[in-house]
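Asker: The amino acid sequence is not available; the structure is as follows:
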C-alpha cells in the first residue's frame, strides 16, 4: 500500500474542490465517486486526509460559510451608514448566493434538519453568527441615532434573516425570481422602517 501524506495543502485542496459539490448536492447526494471526480484524487488519497465523508462535508460547510461571510464583510466594509450595512447583507445574498450552489446554511439546514445532527448544528451556528452580526449593526445604528430607539435588534435581525432565506427558498423552488424580488424588497422595507 502506497504512503499517502496527510498534508495541510492536500486537505485544503480537497475542501476547496468539494465545497461547491457538497453545497449543491448535499451530504446524502454527494458520493465518494463525485469527490474523486472533482478532486482528481483516489478514495484512498481523500480518506488519507479525512476520516470519512462526513469529515469532508463538515470541513466543506465551514469553508462555504467562511467564504460567504467574507463576501458579506467585504461589502459591509464599503458602507458608511448602518442602514447601508444592513442593505449590503440583502444585496450580497441577492447577487452572490447563486454562486457556488446557494446559501450553505439554508442548503445544509434543509437537508440535515432530521438526518444529520452535526451538520444541522453547524447551519444553526452559522445563522446565529449572522444574527449576531446584524444585531451589532442595528445596535450601532441605535446608538448613533440612525435607527429608532425602540428597535428590537434580535427580532429585527431574525426578520431580516427569515426574509432573505425565505426569498431564496421561494425563488429557487418556483424558479420565479419575481417572487424572490418581492421578498427581498420586504427585507429592504424592514430595514428602512427602523430608520429615523
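Answerer: Nice, thanks for sending it over. Since this is a predicted model, take the numbers as computed values, not measurements.
Asker: all contacts plus neighbour counts: C-alpha atoms, from now on.
Answerer: Noted.
Asker: Nearest spatial neighbour of residue 62, chain-adjacent residues omitted?
Answerer: residue 122 (8.0 Å; Cα to Cα, 6 or more residues apart in numbering).
Asker: Next one for the comparison:
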C-alpha cells in the first residue's frame, strides 16, 4: 500500500509540474527536462507513468474536468449552473493544474493533441444542470439548454484567450465570469429565480468554501 501511495504521489507531482511548464511555455516549447527538474523525479519515474510528452499533455488536459472540485448541489438549479462556472473562474487563480490544462486546450501548437475532451465534458455538465433547471421551471419557455450550454463554455474559452492576449491577471476571470452571467441569465432565467441568484465576483470561492464545510461536517 505504501508503494502504491508513493506512485500516486509521484504521478501527481509530475502532472502538476508538467501543467506549470505547459502553462508558462506552451506545448511545443515545453521540455521534459524542465518538468523533471520541477517535479524532482527521475526520467525513469516519468516514463513509468507516461509514454511521452504527448501522453503527459493529454493527462493534463484530461485532469481539467476529472479532478475538478464541484460546488454543492443547490435547491436552485440555476444557482448550481452559475456555481460551476464561478468555481472554475476562481480556480484559475489558485490551481496550477487547471491553468496548465486550460493553456493546452487553447494552445495553437501541438496539432497532434486532442483538445476536444474538456469542451465536451464541460458542455455535458452544464447541459445536465440546465435540463434540470428546465424541468424545475427555472428557465423561460424559449430557453434551450442545448444552445445555452455550449454558448457558455465557448464564452469561457474566448474570455480565457482574451485575458491571455491582453496579459491580464488570471483573477480577472472572476470578474468577467460574473459579467457573463449577469448579461446572459436575464434572457433565459425566470425573473423570480434570477432575483435570488448570487452571480457576484467571489461566488466561486464562497461556493467552494461551503462545499468544503459540508464535506468536513459529513466526514
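Answerer: Perfect, thanks for sending it. As the structure is a computational prediction, the values presented were derived from the model and not from experiment.
Asker: Need the TM-score from the superposition.
Answerer: Superposed pair, TM-score by TM-score structural alignment, normalised by the length of the first structure: 0.76. Supporting alignment: 181 aligned residues with a Cα RMSD of 2.8 Å.
Asker: The residue nearest to residue 62 of the first structure in helix, strand or coil?
Answerer: On the three-state scheme (DSSP: H, G, I helix; E, B strand; the rest coil), residue 122 of the first structure is labelled helix.
Asker: Contacts only, for it.
Answerer: 61, 62, 105 (Cα atoms under 8 Å, 6 or more residues apart in numbering).
Asker: Tell me if I'm right that the last one and residue 124 touch.
Answerer: Yes - counting by Cα atoms under 8 Å, residue 105 of the first structure sits close enough to residue 124 to count as a contact (7.4 Å).
Asker: Who has more neighbours out of those two?
Answerer: residue 105 (24 against 17; other Cα atoms under 10 Å).
Asker: From residue 28 of the first structure, how far out is that one?
Answerer: To residue 28 of the first structure, residue 105 of the first structure is 16 Å away according to Cα to Cα, to the nearest Å.
Asker: same question, residue 11 of the first structure
Answerer: Distance from residue 11 of the first structure to residue 28 of the first structure, by Cα to Cα: 21 Å.
Asker: Please give me every residue in contact with residue 36 of the first structure.
Answerer: 42, 43, 46.
Asker: And the contacts of the strand or helix carrying residue 58 of the second structure?
Answerer: Residue 58 of the second structure is part of helix 53-66, with elements assigned from DSSP states H and E. Helix 53-66 of the second structure is contacted from outside by 15, 18-19, 27, 32, 50, 97-98, 100-102, 104-105, 112-115, 117-118, 121-122, using Cα under 8 Å, 6+ apart.
Asker: Just confirm residue 139 of the first structure contacts residue 150, I think it does.
Answerer: No - look at residue 139 of the first structure against residue 150 with Cα under 8 Å: they stay out of range, at 10.8 Å.
Asker: quick one: which of these two has more around it?
Answerer: residue 139 (19 against 8).
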